[in-house]
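[1] build the 3D model from these lines:
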Amino acid sequence: MINQIIRKVLNDYVAFINDFKHQFSPNIEEFEQKSSRNRSGQIGGFNYQFHGAGCRLEKDGIVCEFDFMPTNEYPIKFCLWKMREFILTNKAYGLVKLEEPELHEVLHTLVEDGTLVKLVLGGVVWEVYQV
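    Next comes the predicted model:
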């Protein structure tokens, strides 16, 4: 049951980020340039704040944090905490409590089936998921 919910959450998470990115700038090169100049603001109902390689979005009470590191073909990167924050602030899922080990197990399953990919930098596998 939780596995199916997390798959839906992942789709919603990516759609949430892509909606923001499209409103901010539909062109990826332009997005990168604008994000380095416009570090915080509001657009299309989103409050946003870029910080380092990360970005914090808020819209309708939903908090979405992600890292934007175009170092490979997976532009969206996140850790367990960022996904958990998205889930717990989104009332649509009806989850008011979600333990980190439970979410970690589901995310690990998604890595095993190829839905997610872990970040590898310098030969080190990080606890960072990519999609």
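
[2] when you work out contacts or count neighbours from here on, use the C-alpha atoms and nothing else.
    OK.

[3] and the closest residue in space to C79 that isn't next to it in sequence, how far is that from L80?
    Leaving aside its chain neighbours, C79 sits nearest to V128 (4.8 Å; criterion: C-alpha to C-alpha, 6 or more residues apart in numbering). Using C-alpha to C-alpha, to the nearest Å, V128 is found at 8 Å from L80.

[4] run this one through as well so I can compare:
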Amino acid sequence: MEEIIRNYILFIKKFEGVFNEKYNIVNGLWSDIDKSVSRKGNIGDYKYNFHGRGCRIEYNNIICEYDSGFIDKATINFSVWKLFKFIETNPNLSNMSMNDVYSGILDLIEKKIVEKSLIEEVDTGTYDINKDYLRTLTFERYRK
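    Take a look at the predicted model:
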């Protein structure tokens, strides 16, 4: 499951790199998105739709949905369904049931890669990628 979550994160970061470069975003995607950039469109082979605090990305028939964190917009927030949809539509990842994904997330929580998203100690039913784990990953910037 660790490889799957890494693929999920890298997919998101690659899109964000392409998006940031295209629109010259310097303060971070979630800081600048509402200012002058269309919330729905295409960049190359990416199709995107920003909604609320989240985004749906489609690329080569792979669907990736994610949200910015409730408290800290710099983190990635997701649900079991969103991660399942990414796995289900990605031909490079193994087939898993929704229950397998949930069990895998519990394992990622134990490894401190993912944490339950809490607001004032209330479980939101979603998960955040641990910021310390995000810092350990290197992201290749989009290059033409």
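
[5] confirm that the residue nearest to C79 of the first structure sits in a strand.
    Yes - under DSSP: H, G, I helix; E, B strand; the rest coil, V128 of the first structure sits within a strand.

[6] can you give me the neighbour number for it?
    Here the count is done by other C-alpha atoms under 10 Å, and V128 of the first structure has 15 residues near it.

[7] how near is the aligned partner of D19 of the first structure in the second structure to D72 of the second structure?
    Alignment note: D19 of the first structure maps to K14 in the second structure; criterion TM-score structural alignment. Noted for K14 of the second structure: a distance of 20 Å to D72 of the second structure, by C-alpha to C-alpha.

[8] those two - which one has more neighbours?
    Just comparing K14 of the second structure and D72: by other C-alpha under 10 Å the higher neighbour count belongs to K14, 15 against 11.

[9] quick one: list the elements packing against the top helix by length along the second structure.
    Counting residues, the longest helix found in the second structure (DSSP state H) is helix 2-22. In terms of contacts (3 or more C-alpha pairs under 8 Å, 6 or more residues apart in numbering; DSSP states H and E), helix 2-22 of the second structure is packed against strand 40-43, helix 80-89.

[10] now the ones you listed in a markdown table, with distance to E21 of the second structure and mean neighbour count?
    As requested, those are exported to a markdown table (distance: least, C-alpha to C-alpha, whole Å; neighbours: other C-alpha atoms under 10 Å):
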| stretch | distance to E21 of the second structure | mean neighbour count |
| --- | --- | --- |
| strand 40-43 | 11 | 13 |
| helix 80-89 | 24 | 19 |
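
[11] Y66 of the second structure: which of the ones you listed is closest?
    helix 80-89 (6.8 Å; C-alpha to C-alpha).

[12] next helix or strand past the closest one?
    Proceeding N to C from helix 80-89 of the second structure, the next assigned helix or strand is helix 98-110, under DSSP states H and E.

[13] report the angle between the longest helix of the second structure and helix 98-110.
    If you take axes from the mean of the first three to the mean of the last three C-alpha atoms, to 10 degrees, helix 2-22 of the second structure sits at 80 degrees to helix 98-110.

[14] out of the helices and strands packed on helix 2-22 of the second structure, flag the one nearest S103 of the second structure.
    When these are compared by C-alpha to C-alpha, helix 80-89 sits nearest S103 of the second structure, at 9.8 Å.
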